[in-house]
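# 3D model of this:
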Amino acid sequence: MNTSAQLRAALAASLTRDGTLTDPHWRGAAETVPRELFTGNYFEQVPGSVPTRYRPVRQGDSEWLQGIYTDRTLITQLDGNIRPNDVTDGTVAGSPSSSSTLPSLVLRMWRQLDARPGQQVLEIGTGTGYSTALGAHRLGDDNLTSIEYDPVVGDAAAAAVKAAGYAPRLIIGDGLRGDPEGQPYDRLIATCSVRYIPIPWLHQVAPGGKILVTLSGWGYASGLALLTVTGPGAATGRFLPGYTSFMMARPHDRPPRPTLVLLPGEERPSRIDPAAIGTWTGSWVAQLAAPSAERMGAGAEQILWDVSSGSQARTAPGPDGGWTVVQRGPVRLWDHVEPAVRSWQAAGEPHQEAFGITVSASRQRVWIGTEDGPGWDLPI
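Here you go, the predicted model:
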């Protein structure tokens, strides 16, 4: 059986070959920081289970260490309070609420942030502490502050970071409010997603500093943005290539909802193929246009549901070709989505790297191509 050091070296070598690790300093961090200290026991999804169920994988199990050094996200908590050790028999259903993100994504984001020793860096979302330890190894303990919302998760991360030999500044609190002491930072990296850029971040990162964050929403679409702060409360940036998603910051997560019941409404032809919003960027555009809606369904049969207003939109293939949409409620969701998708299609259906974002004290706007291109305000 391979040792932890051997598995770390093999993972680092693999990530170097695929272009993730282009900086020898970050490769050194990947080869040094023992991920098993941070994941501990974790959950494996039970294939084919509906609703999704998970089984615990514990230290001592034959696949435990090998799984830790596979490049994948490991679920470490369900429903905000269920951890692997809490499951004493069989499997458990739940929604992931904390995880150890796949190493390639963590390392790629650190590289994209372009943080260097001597710069002050604020990390939002300590999580298991693995990303924090990688940052501390590369940047130095004195240059890194990390904030975790969940005190149980944060305490476990603090113990793991200490066991790994690092001592960055760790805070339990609401990361969306930033550092309670408000000191200026050169860089901010978020390992959770948000619906909009929290205003405190824009005042705690110094002008010229950078913010790397995943923007997401209740439609479950995501895009990774790198912003440069241009002044207090203001920033501009672009979305990056690739496909990045994180769990939503809990204060930004969707509200509780009842069981969906599809109700009658007004029917008309759809002017777009509903399957367009089932693609990675198409779903992102639909979410920008209808930020209060959740999206369900697949292909031509899409469902949008705004819990706060009770509004619904559902599409289906038309009886004579094309597609139909049924809408009800005060917000005509499909009426918002259609022109947004058509604007995106007119631009050539680009990936999110063709999108940008401009943030001011009064609005946060995502746009295609240039600032004067088609755009949508985020729900601040």
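
# every contact and neighbour count from this point should use C-alpha atoms.
Will do.

# and Asp18, how many neighbours?
10 (other CA atoms under 10 Å).

# ok, now how distant is it from Ser104?
Distance check for Asp18 against Ser104: by CA to CA, to the nearest Å, it reads 10 Å.

# over to Ser146?
Per CA to CA, Ser146 is found 20 Å from Ser104.

# out of the two, which sits in the busier spot?
A count of neighbours by other CA under 10 Å puts Ser146 above the other of Ser146 and Ser104, at 28 against 22.

# all helices of the stretch 1-150 of the chain, in order?
Secondary structure of the stretch 1-150 of the chain by DSSP state H, counting those that start in this stretch: the helices cover 4-17, 24-32, 36-39, 64-68, 103-113, 130-139.

# can I get the ones you listed in CSV with distance to Ile368?
Output for the helices of the stretch 1-150 of the chain, formatted as CSV (distance: least, CA to CA, whole Å):
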stretch, distance to Ile368
helix 4-17, 32
helix 24-32, 33
helix 36-39, 39
helix 64-68, 39
helix 103-113, 21
helix 130-139, 31
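
# buried deepest among those, which one?
Comparing these by mean neighbour count (mean count of other CA atoms under 10 Å), helix 130-139 comes out on top with a mean of 26.

# how far does it sit from its chain's centre?
19 Å (CA atoms, centre = their mean, to the nearest Å).

# what's in contact with that helix?
Under the contact criterion CA atoms under 8 Å, 6 or more residues apart in numbering, helix 130-139 has outside partners 25-26, 29-30, 33, 35, 38, 100, 106-107, 110, 115-119, 123, 126, 143-144, 146, 157, 161, 164, 166-168.

# before we go on, could you also do this sequence so I can check it against the first one:
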Amino acid sequence: MKDDQRLRVRLGDRLTEAGCLRTAPWRAAVEAIPRHEFLRGGFFEQVEEASPTAWRPVLPNGGGRWLERCYADESLVTQVAGTVVPGDLRGEIMRAPTSSSTMPSLVVRMLEELQVEDGHRVLEIGTGYSTALLCHRLGDGSVVSAEVDREVSGRAAASLSICGYRPNLVVGDGLAGHEEAAPYDRVIATCGILTVPESWIAQTKPGGIVLAMVGGWLYASELVRLTVHGDGTASGRFLGGQISFMLARPHLPPPLGLLPDFGSGEERLTALGPDLLTADWTTRFVAQLAAPRAQHISLTSEGRTHQVLIDVEAGAWTVLTEVDKGWRVRQGGPVRLWDAVEDHVARWRTDGAPGLERFEISVTPDGGQAIRWPGAPRRAPG
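Predicted coordinates:
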């Protein structure tokens, strides 16, 4: 048995033991698809203890380290700064990742949760290793995969061809779906989103499933599975797991620009401090529902650290500063962000602080989205 075949079998064993890989067809796909073919250009690894975060390339060089890492259960960064790939660099780079090969356990968990059956047609948002797994399971004629980055799509197409697959690959904004080949039985996205696009719902057959990672700019996200209904709406549940993807590029937060005058606005004491913004995943997700377009930053002034929420589009802001007996909050703009966060978190706690696996999500044909927990008002912000 070749080294990569042995590694594929070992990966299948690990994913099965972890409970991510549950059915024989997906186990066969994992053992058949060479993940390393999608990483021929290498990947970036994070430089330990570097501040700010730095990345260095790991390239195929005939040694075993690269190949072993290709079959580790970890996400591997394949692009930074929108254009830089591992082969472009000698040394280190301090820029943000913009594309990656998702950890196999998450890939197969999502594919299992998609509940595909023979004969289903699938629209996938984001092209790569998962596309090959779908092709193996359903046949490449049943797979449409949309990728916004032309270079990423081109490299994935070459890797898919090596694996023997030629699905319908679309270069463009996957948030718009691909109406030309609709309707689909299943839609799956391997990028994070703020709201479920109405195009995905419209292009899915009634009774079909949309599976995606919904989150926000406080970077707490969850996997959701929605069933599409005959009236053009969709509804479903959160699947839990505290996992995340890079956000779809159109859903990335805007630049902060010129900061507002934090000396203006209204000031009061607050019992809830900014630990809500960095606390456990569920609390942060609930806070994020109350201020879905707000970004969190820390500022130091006159020896004191201030925690800031800014909603650039709304022109609203909150500054939290620690005082002797708690926290002082100052708010400005057309809405009071911290009032909304306090109220939302308080109501969630009053309702027993249910876990995210009990949350529900609904989407309307006009793109409206509501997320609620048991006991919450029928329409919670989201």
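
# just the ones of the contacts of helix 130-139 of the first structure in strands?
Within the contacts of helix 130-139 of the first structure, residues falling in strands by DSSP state E are Ser100, Glu123, Leu144, Ser146.

# reformat those residues as TSV; add distance to Gln59 of the first structure.
Output for these, formatted as TSV (distance: CA to CA, whole Å):
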residue	distance to Gln59 of the first structure
Ser100	16
Glu123	28
Leu144	30
Ser146	27
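
# and these, which is closest to Gly219 of the first structure?
When those are compared for distance to Gly219 of the first structure (CA to CA), Ser100 wins out at 22.9 Å.

# who touches the residue lying closest to the closest one once chain neighbours are set aside in this structure?
Spatial nearest neighbour of Ser100 of the first structure, excluding adjacent residues (CA to CA, 6 or more residues apart in numbering): Leu74 at 5.1 Å. Shown in contact with Leu74 of the first structure (CA under 8 Å, 6+ apart): Thr39, Tyr42, Phe43, Glu44, Ile68, Ser99, Ser100, Thr101, Leu102.

# again, but for Leu239 of the second structure
Leu239 of the second structure sits next to Glu222, Leu223, Val224, Arg225, Leu356, Glu357 when contact means CA under 8 Å, 6+ apart.

# look up how far Glu112 of the second structure lies from it.
12 Å.

# tell me the centre residue of the first structure?
Centroid check for the first structure by CA atoms, centre = their mean gives Phe246 as the closest residue, at 2.1 Å.

# Gly175 of the first structure versus that one, what's the distance?
With CA to CA as the criterion, Phe246 of the first structure and Gly175 of the first structure are 15 Å apart.

# same question for Ser283 of the first structure.
Taken as CA to CA, the span from Ser283 of the first structure to Gly175 of the first structure is 27 Å.

# looking at these two, which is more packed in?
Neighbour totals were compared for Ser283 of the first structure and Gly175, and Gly175 leads with 25 against 21 (other CA under 10 Å).

# what sits against Val58 of the second structure?
Contacts for Val58 of the second structure were tallied using CA under 8 Å, 6+ apart; they are Gly42, Phe43, Phe44, Glu45, Trp66, Pro86.

# count of residues packed around the second one?
Around Phe43 of the second structure there are 25 other residues, counting by other CA under 10 Å.

# now Gly242 of the first structure
10.

# wait, what's in contact with the nearest residue to Gln183 of the first structure once chain neighbours are set aside?
Leaving out its chain neighbours, the residue that sits closest to Gln183 of the first structure by CA to CA, 6+ apart is Gln204, at 6.2 Å. Counting by CA under 8 Å, 6+ apart, Gln204 of the first structure makes contact with Gly178, Asp179, Gly182, Gln183, Pro184, Tyr185.

# which of the residues you listed count as buried?
Neighbour counting by 16 or more other CA atoms under 10 Å classes Gly178, Asp179, Pro184, Tyr185 among the contacts of Gln204 of the first structure as buried.
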